[in-house]
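In: sequence and computational prediction follow.
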Amino acid sequence: MTVTVRDLRSGAPADLEGFARVRQAALPFLLVTPDSLAHDLAHLHPDARYRPLVAVADGEVIGTAQVHLAHDSAAPGQGNLNVYVHPEHTRRGAGTLLVNAAEEHLAAHGATRLLAWVLDEPGNRAFAGRHGYRASRSAHFLRLDLANGALPPLQDPPPGVELRPASAFAADPRPLFELDAETTADEPSDVDTEFTDYQAWLAETWRHPLFDAGLTTVAVVDGRPAAFSAARTDGGTRYATGMTGTARAHRGRGLAKLAKNDSLHRARAAGYTEAFTGNDTGNEPMIAINKWFGYEICGTEVRYVRELG
């Protein structure tokens, strides 16, 4: 049974559905839908050189790769490739074919340092090692049972603080862009990220089909966003936190915790039954906060790095 690798075709529903199906089977902790894949293909910045790949056998998508340059990093030459094969179709060479095609694409566009997230399982880690990658930082996936779990009670915001949905900023979301840029810059990562392109943020984040402005909660101080918890939803029963953070000038006041609790309560009221989030394994304070909400670690991934040249 021959396995071939080719580009994901945005105009082919079977490709989009197959890509989403493989990702959900291999990595059930992240939200992905055919619509979100089509949006990424249409709107990711051209400098990202985004090229999603699929491995196909007998007309069925059995493996996927998300491939792009870290164009929003201050350090040039960094490329990302995240390869996942359906658990029922491993050991058929699909992973190696996807890695080879992804590396060739990134190298052709100037990448000298390649980064890949790998599930923290012996077979996956051995696969990365055989392809010349070395282990770096790690991160946890966490899950919360919204339907049956007990959330902390809602708390009134302190004096001078107001909780608003992100949809209240629909007429001018730039203050949310500025807050997102500041908090993202302080996130632990192998790649320093700088959000400087407002129009790109509007296309890739604000208008993304998974982003839920109605369930995203913003803590506002003196009329300006000071903290937020960004919500993503799949249109079904699953909710995920895209980012939770606080402006540097307002940290230490519990505002992000307040915003996240509000968002989780509203998500449960809207009928969502599962909530997901992720944390760097070294981010003990945020892990402790998420456990306070009732989240439990449900998986771990390791960042693997390969230097080219």
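Out: Cool, got the structure.

In: could you use CA atoms for every contact and neighbour count after this?
Out: OK.

In: can you pull the contacts of the residue lying closest to Leu308 once chain neighbours are set aside?
Out: Spatial nearest neighbour of Leu308, chain neighbours left out: Thr112 (4.8 Å); criterion: CA to CA, 6 or more residues apart in numbering. Going by CA atoms under 8 Å, 6 or more residues apart in numbering, Thr112 touches 77-79, 307-309.

In: measure Thr112 to Asn80 for me?
Out: As judged by CA to CA, to the nearest Å, Thr112 and Asn80 stand 11 Å apart.

In: so which of the contacts of Thr112 is the closest to Ala12?
Out: Ala12 lies nearest to Gly79 out of the contacts of Thr112, by CA to CA, at 26.4 Å.

In: isn't that closest one up against Leu69?
Out: Yes: Gly79 is within contact range of Leu69, at 4.3 Å (criterion: CA atoms under 8 Å).

In: still on that earlier bit, got the contacts of Thr112 as CSV, with secondary structure, distance to Phe177 and neighbour count columns?
Out: Shown next, in CSV, are the contacts of Thr112 (DSSP: H, G, I helix; E, B strand; the rest coil; distance: CA to CA, whole Å; neighbours: other CA atoms under 10 Å):
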residue, secondary structure, distance to Phe177, neighbour count
Gly77, coil, 25, 18
Gln78, strand, 24, 22
Gly79, strand, 24, 28
Glu307, strand, 32, 13
Leu308, coil, 34, 12
Gly309, coil, 36, 7
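
In: and the comparison structure, right after this:
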Amino acid sequence: MTTIRPATPADLAAALDIYNAVYPDHAETLEETEHFLAGLRDNPLQPHVQDWLAEVGGRPVGTARLWQAPWMFHPDRYHLELAVLPEFRRRGIGAALFGTAQRHWQGRGAREVLAGAKETEADALPMLERRGFREVMRFFDNVLRLNGFDAAQWEAEMRLPEGVRAVTFADLQTELGEEAAWLAYYACQTEARLDVPRTAPPSEVALADFRNYRSKATFDPAGVWLAVTEAGEVVAMSELWRDLTNLERLNIGLTGTRRAWRRRGLGLALKLRGMVQAQQHGIREIWTSNASNNVPMLALNDRLGFRRQPAHVECQWGRAEDCRA
């Protein structure tokens, strides 16, 4: 017998085991998931989050989460994540979880829900289409095997324009002091993220939330490369995050440049420094994710030797009006 019930904090580990089994390329530790949920609870926007657990004979076999993202927030926009263990699929469990989540968002008056699946998941995407979702964007995981990366071929691209130097965030903190370094890093990220392709407009992220997100164990100040002018302004950035489920892998966060400094090769020069650094530390793989309409970044990653994985297809039900802070 299958039962669907609201999940409790005591169910978090079991739900995470299901998620990690279904999405091993994006596996998380319990500590990471707890940090993420605490960030939602503490966010001043008070985003909604609700989890459910599907059980068969008392065994957890499926999970769903309906939540709101503070970084692209609208009070009527929700995100749905759903996972069922492969050996328990085609028994109506996914449909039951979806129906439970759907009744919940209808009760809250949702006007938009975003959900998705890998293009290789034969059942998930048709299920979403039958329920009124339509494809709005694709995201590719791109993987670089560092044993084939030759930094010597990129020496020219690693040079920065006169008056700009590369420094890690860890070193910038030593130079400027912690508070000034955080403000400089935040100012660059705040502008650079505005033009990142996404399925909804970005909303403002406060400095406190920016710092809180980077207080988790995957953040490495020495893995954040910044381009700094003689005036001390951070004008470009490239982040490498630890992967706590695979210590031979790093994940690229945001690589971006402030608008006035674009088309000077700053992002590429910083990204290359991170790749060299990773190689020197014995890292075997670097992963990044890019939207299908981010053609320049996809082309650059192709040049660097990244290999595209099957796309995540993001689908949308309804549409909330843009809500900007």
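Out: Good, I have the coordinates. No experiment lies behind these values; they were computed from the predicted model shown.

In: what's the TM-score here?
Out: TM-score for the superposed chains, counting by TM-score structural alignment, normalised by the length of structure 1: 0.88, backed by 303 aligned residues with a CA RMSD of 2.4 Å.

In: which of the contacts of Thr112 of structure 1 does structure 2 keep?
Out: Retained in structure 2: 77-78, 307-309, out of the contacts of Thr112 of structure 1 (criterion both residues aligned by TM-score structural alignment, their matches' CA atoms under 8 Å).

In: include distance to Pro13 of structure 1 when you put those into CSV, please.
Out: Below are the kept ones among the contacts of Thr112 of structure 1 laid out as CSV (distance: CA to CA, whole Å):
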residue, distance to Pro13 of structure 1
Gly77, 33
Gln78, 31
Glu307, 36
Leu308, 35
Gly309, 38
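
In: which one of these is nearest Val32 of structure 1?
Out: Of all those, the one sitting nearest Val32 of structure 1 is Gln78; the distance, using CA to CA, is 23.9 Å.

In: how about the helices in structure 1?
Out: Per DSSP state H, structure 1 carries helices over the ranges 13-26, 34-43, 94-108, 122-130, 174-185, 198-201, 255-269, 284-293.

In: tell me, how many residues neighbour the equivalent of Phe36 of structure 2 over in structure 1?
Out: Here Phe36 of structure 2 is matched to Asp40 in structure 1, going by TM-score structural alignment. Neighbourhood size, Asp40 of structure 1 [other CA atoms under 10 Å]: 18.

In: please tell me how far Asp40 of structure 1 sits from Val61 of structure 1.
Out: Distance, Asp40 of structure 1 to Val61 of structure 1, using CA to CA: 19 Å.

In: isn't Met173 of structure 2 up against Ala181?
Out: One correction, residue 173 of structure 2 is Gln, not Met. Yes: contact criterion CA under 8 Å: Gln173 of structure 2 and Ala181 qualify, at 5.1 Å.

In: the more surrounded of these two?
Out: Applying other CA under 10 Å to Gln173 of structure 2 and Ala181 shows that Ala181 carries more neighbours, namely 21 against 15.

In: same for the helix or strand encompassing that one, what does it pack against?
Out: Assigning secondary structure by DSSP states H and E places Ala181 of structure 2 in helix 178-192. Where contact means 3 or more CA pairs under 8 Å, 6 or more residues apart in numbering; DSSP states H and E, helix 178-192 of structure 2 is packed against helix 169-176, helix 207-213, strand 234-242, strand 249-257.
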